[in-house]
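Got a predicted structure here, sequence first:
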Amino acid sequence: MTTSIIGYPRIGAQRELKFATEKFFKKELSEADLQAVAATQRQANWQKQAAAGIDFIASNDFSFYDTTLDTAFALNIVPKRYQELAVSPLERYFAAARGHQSEAGDVKALAMKKWFNTNYHYMVPEFDDGTEIKLDLTKLLSEYREALALGITTKPVLIGPFTLLKLIRFTGQTQLSDVQEDFVKAYSEILSVLATEEVAWLQLDEPGLVFDLTESDIHLFKAIYTALLPQKQTVKVLLQTYFGDVRDVYSDLIQLDFDGIGLDFVEGRKTAELIQTHGFPADKKLFAGVVNGKNIWRNDYQKTLEILQTLPKDSLIISTSCSLQHVPYTVSAEPELPQDILRHFAFAEEKLLELKDLNDIFYHGQVDSLTANQALFASERYQGNQAVQAKVAALGEADFTRTPTFAQREAIQKDIFQLPKLPTTTIGSFPQTADVRKNRLSYKRGDITKAAYDTFNQEKTKEWIKWQEAVGFDILVHGEFERNDMVEYFGEKLDGYVFTKNAWVQSYGTRCVKPPIVWGDIARVQPLSVADSVYAQSLTDKPLKGMLTGPVTILNWSFPREDISLKASTLQIALAIQEEVLDLEQNGIKIIQIDEAALREKLPLRQTDWNSEYLDWAIPAFRLVHAKVAPETQIHTHMCYSEFTDIIPAIDAMDADVISFEASRSDLSILDALQANGFRTQSGPGVYDIHSPRIPSVEEIQNVIRQILTKVPAEKLWINPDCGLKTRGVTEVKASLENLVKATQDIRAVL
């Protein structure tokens, strides 16, 4: 038993689960049929891992929406508003994830946040005063038994009690300390049930341990497991960590009665040092995360073997650094890419084989796979662009500094645009309906000409421009009907990227993305969006926003190269986007939004590691994009679903003129941080949640705006939804936005 994975993708190799779930939402598929699709996907995952020779195969890592939400429901951490719905258990689960709207009333969804430093989003568990911890292990047990029926013994996976408690949002008088004992009892009962079921191993995921921990955090962790571990009976407990190292608790961790400890050797900066300094107990199994679960490049066996050779061989389990849900299914689904490129990639399936190779080399001395791997890494793989490298090298301080000052620009722009108080706009995209997707697919297949493709998109743009004018929006957008994705679309027009056809990765729920791959140095070789923006602006006398994705987000939502620094790649992209910004400006687009939704993702999870200078290059990279525009050009940016409150000064230092951000699911908590930091940038906190299909009423939006106005001055406030609207339906979008504009106009009238 020497190989393990932490988790596996669950959307389906051809996104089968995604499509089935969306049909279920539309009542086009029964719950029984949806469950059948899910069972098929789980079976395929387990059999794939078993065929690859993986010893520790995960179960209960499957999810219809989110594993954190699954764990919360398993413990009955389900707010009263969902408990009271007269729906099936699965529909109640989806109501918590997406919200629920019926004649009986509306129910908002749980908050959604980024999962640590990834582009995956988790649902924030909510604990109200009526919550009573009690177990429902139906899902965990049924999936364990499903695998067993296939002849596959698995280790069930749950979010561990420490991390779950730290992620929970307590909404009433109940505090964490009030429920600590209840959590220990609940997880003790889980161990008892699993012992009865003769489960050999339970994996408890505790990524919360890789943050900077306070003394109270450490005390909580030790108290939980000191009480819990004596209850494990015959079940062996694997404490699994990922996304960093556990420097604050390692010496305590190895003293506790865990049977296995999973450590990250990819992102864990101090993991190897901790073992060298403190040792590792001979009576525990070390699950060494040496195969990268987040990037798609082949593992360098020689470097990995050098790590493995420093570890206690008798205790060693070779593992992934995190769940493989963060990478696509398989390279074999990409027949259109040439082999000289594909051979450098390892998706989830290929990473299973890498684990087997490493096991065979390390434990059995089989050298054929090592020799082949060494030859791969000795070969030339990347394209270089000397001109781009020279441009980056020549950058100086003036290239990152915009003039005149923010205050001067604000006055100039106020005089030019003559906008009303509380100007209304959207984040950029409008619904990508079936006909929009069909038009794009027909063009890709060669069924229609480029002229026919463009004409269709222009008609859609014209339709939505006319609608925005009729509703009364102050700043318009063109709708982005030509864009498949906010990163892939731009990558396809930049030199240095390669693209996949089926390399989908889950972002949240049924939302999947297909990250482009940085293969060479990045350069702008053609306009990216100018023609579409210029056409849209020609249709209206109102200002129209040019829509771009920022360099940090493009890099963070791509699979980056590993041979050069993230900083160098980001600056290359920034220079390309800068050229586009200046081209838009020259063509009469005077408001340009440069989205940086993923700004925080590469920021170290530990504040004590922030001296890694990430913000010292990420923020200037954004400034580089817009530093040369005229003061009359208004620069917007947008951010969503991340913890921004502790980097507010850095966000202000981006020197944008306006920033919009997700706020509705987090109850506008970011507003206090803006106020406390004297935030100067004009801001647009999202006034309703676009990730839910429910339509907010005029009164609801008015209440939100009034609440915002207690924290943000009216002259600094913009009104907009949380995020782009491409994934939503036309009917709900139009109704919601009509209510948004009406609510704004009513409040504006009395200011």
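Arrived safely.

CA atoms for contacts and neighbours, from now on please.
Noted.

Skipping adjacent residues, who's closest to Tyr250 in space?
Spatial nearest neighbour of Tyr250, chain neighbours left out: Leu274 (7.2 Å); criterion: Cα to Cα, 6 or more residues apart in numbering.

my bad, Gly53
Lys356 (6.7 Å).

OK, contacts around the one you found?
Thr3, Ala52, Gly53, Ile54 (Cα atoms under 8 Å, 6 or more residues apart in numbering).

Next one for the comparison:
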Amino acid sequence: MSTLTSVSGFPRVGCNRELKKVIEAYWKGAVSLEEGRATAKELRAKHWTLQKNAGINLIPSNDFSYYDQVLDTAILLGAVPQRYRDLNFDNAEDTLFAIGRGYQGEKGDVTALPMKKWFTTNYHYIVPELDDASALQLSSTKPFDEFEEAKALGIHTKPVLVGPYTFLKLARTSAAEELELNDELLEATAAVYVEILERFAQLGASWVQIDEPYLVLDKEDGDVAAFQALYEPILAARSGDVKLLLNTYFGNIGDVYETVNALGFDGVALDFIEGREENLAALKKFGVNDATTIFAGVVNGRNIWRNNYAVSLDVINTVRSVTDRVAVSTASSLLHVPFSTAGEEALGEDVLKHFAFASEKLGEVRDLANLADAADDEVLRSNQALFDGSRVSADPAVQTRLDALTAADFKREPARAERQALQREALNLPLLPTTTIGSFPQTKEVRAERAKLRKGELTREAYDTFIKQQIDEVIRHQEEIGLDVLVHGEFERNDMVEYFGQNLNGFLFTKNAWVQSYGTRCVKPPIVWGDVSRANPITVEWSAYAQSRTDRVMKGMLTGPVTILNWSWPREDITHERQTQQLALAIRDEVLDLEAAGIKVIQIDEAALREKLPLRRSDWHSQYLDWAIPAFRLVHSAVKPSTQIHTHMCYSKFNDIIRDIDAMDADVISFEASRGDLVVLDAIEAANFETEAGPGVYDIHSPRIPSQAEIEERIGEILDKIDASKVWINPDCGLKTRGNAETWPSLENLVKAAQAVRTRVV
């Protein structure tokens, strides 16, 4: 019997972002809901057929979502807060969108639920809200409908569900507190999953995949017992021929594998990319239950580089030394990689042969299963030629500069308190200064002019004139509403990472390699191909121009080295630490040039700092923070004391690394807080945080416009925890994705709120 193949999940936005485009058109009233549903159905059929034709045995269904799979799960389980039910929409999709992005209209005014990073990825999930276990009940037919939809096409799929343990660990109460995993909650949750499995048994499903990525995190007291309490009734209630696959990814489950193994799942999927050594050690120590097939996750769902077949086969053979029941699988969902390398021929065959996107990874899964069954020397030779070390040569100048670094290059003088006093005098800003995070709306006109330049339909001179007009207009508008520290709007930038990569040596760029970040938001990460250095000044000309157009303080805007790496496709032939140091030196050059051009405030965004923090606390410093934090300091350590360094972070949990954030030695940090109910303020207060802080006072990922009173209330909550002399007032993120009709009224209310509060605290 040939080795079974499985895919954990597949990208859903489409090869040309069809889902994004139709949903956003629906939001604007340009298409009907039925047209949106039809597009979604076409995409599902296309993706199932693609996997079937690639020879995948267990093809996922219910991995599709209009917005987010965790939000879908909340709706499936009936965990929809009453305020969203009270909107009384005629269809489920509008309720889903209101939960995910907020709603302000004739049916009511609600903010969105919080949004957080999905483990160590750049995908964002909607945090479920649950106060009452009695509310839990099977409340949606989506998983069953999509299973039947695939069956009608002649494709027998493997339904995928977010697992009950992961769902409950991610969920919060309405007071933003962790759920108490008591017996009532565990029993109610398990009962819904039992009902789901019974329904799938009736429909004739062969396998059901339940994703439990939270198992790879450190366990708190009671976690293992809660996991057992959830799954014992679920496994006991299995009926028909349905087999249950426990899917884990993003790390190892070595500390709980013995429990998992004893429960007797039909399949257990283990990540042999990010959790290889620990998972293999657990298999060798505890063996494999006689009822269980191990799904070996050997095809990376989070990178774009070709699989090294020799390495993967070694893992498969090691697993086979423990059990002969082995399937070949992706290590995680392919949601986190682009759709296909088709259409990227401009990169050239010598480059493209090194890449495998989602569609190509299907072939890798099939190849590895075939190779596990029978050796094929030609396939192996062709694959191994990709890893002969000849892909890229080191840049001697970059290596020399790195080797010359000393401890002094990572430390800024004088101490922060002294610098902050000098900066207050130099900048002469009012109490509670107002600013934005950097970008302003990128309108259709802005994107159209950039496209014309790219296609050669517009001269560089004409394009630059257009950008200057945009900058002039946004400066004028900021001055009119009374913002204190201005930005130039970033109209010349396509993306906060890609734009910088285009001005750095060592990067490559794709045409259409989009990846979903949140909702309908997609990003197109650049590729780190070789050693990195600055090719030319990147932002200096535009920042200097903007400062010349106003007497107010103009903030220079940069992307930090950790974020550039985390939001790119990094190399695999050298360490992340080494790549980040290369980037830090390149951005350091830009910082010093901005300062020389007269820019007194420079923001170095590290939006993704938390994103790649290891999931196991014991690895935080040794494997990440011990080099990531110094890399940021390397960027700004040489500026004058009077130059104010800002940074920005978004949509992550900051509380447990708040002291490490302070150790970045920035002068000011702004961060997302509006969707997190400002819970980070307690951590700031407890840590005696030295950095001045701007917790976001409203959510820019929602189309609703916050009132002045709403923002004043937020500012009051901030001042309850942080001294007014250290507080900045700003939105929670950049405004690029919003429209002008929402942006300017919101900012006017922000400024008025800050001014009103300022009069009360002076």
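Happy to help now that I have it. Since this is a predicted model, take the numbers as computed values, not measurements.

Would you pull the TM-score for this pair?
Overlay of the two chains. TM-score (TM-score structural alignment, normalised by the length of structure 1): 0.99; 751 aligned residues with a Cα RMSD of 1.2 Å.

Check the gap between the spatially most central residue of structure 2 and Gly301 of structure 2 for me.
Residue closest to the average C-alpha location in structure 2 (Cα atoms, centre = their mean): Asn122, at 1.6 Å. To Gly301 of structure 2, Asn122 of structure 2 is 13 Å away according to Cα to Cα, to the nearest Å.

mind checking what Asp667 of structure 2 lines up with in structure 1?
Mapped onto structure 1 by TM-score structural alignment, Asp667 of structure 2 lines up with Asp657.

Which residue in structure 2 aligns with Pro693 of structure 1?
Using TM-score structural alignment, Pro693 of structure 1 pairs with Pro703 in structure 2.

Now do the SS call for Arg493 of structure 2.
coil (DSSP: H, G, I helix; E, B strand; the rest coil).

ok, so what distance separates it from Thr435 of structure 2?
For Arg493 of structure 2, the distance to Thr435 of structure 2 - Cα to Cα - is 20 Å.

Give me the more crowded residue out of those two.
Thr435 (24 against 17; other Cα atoms under 10 Å).

aligned partner of the more buried one in structure 1?
Aligned partner of Thr435 of structure 2 by TM-score structural alignment: Thr425.

Phe473 is in contact with that match, correct?
Yes. Using Cα atoms under 8 Å, Thr425 of structure 1 is in contact with Phe473, at 5.9 Å.

Aligned to Leu539 of structure 1, what sits in structure 2?
With TM-score structural alignment as the criterion, Leu539 of structure 1 pairs with Arg549.

Let me see the ranges of the helices in the stretch 551-700 of structure 1.
551-556, 566-586, 614-626, 648-652, 670-676, 698-709 (DSSP state H, counting those that start in this stretch).

Just put these in TSV and tack on distance to Gln526 of structure 1 and mean neighbour count.
As requested, these are exported to TSV (distance: least, Cα to Cα, whole Å; neighbours: other Cα atoms under 10 Å):
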stretch	distance to Gln526 of structure 1	mean neighbour count
helix 551-556	17	27
helix 566-586	9	22
helix 614-626	17	22
helix 648-652	30	18
helix 670-676	38	17
helix 698-709	41	17
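
Let me know which of those is the nearest to Ala387 of structure 1.
The closest of these to Ala387 of structure 1 is helix 566-586. By Cα to Cα, the value is 10.5 Å.

whereabouts in structure 2 does the closest one align?
Matched against structure 2 by TM-score structural alignment, helix 566-586 of structure 1 falls on residues 576-596.

Can you provide the mean distance from that stretch to its aligned counterpart in structure 1?
In the superposition with structure 1, the average deviation recorded for stretch 576-596 of structure 2 is 0.1 Å (mean Cα distance after the TM-score superposition for structure 1).

Checking my notes, Ile316 of structure 2 in a strand, right?
No. With three-state DSSP as the criterion, Ile316 of structure 2 is helix rather than part of a strand.
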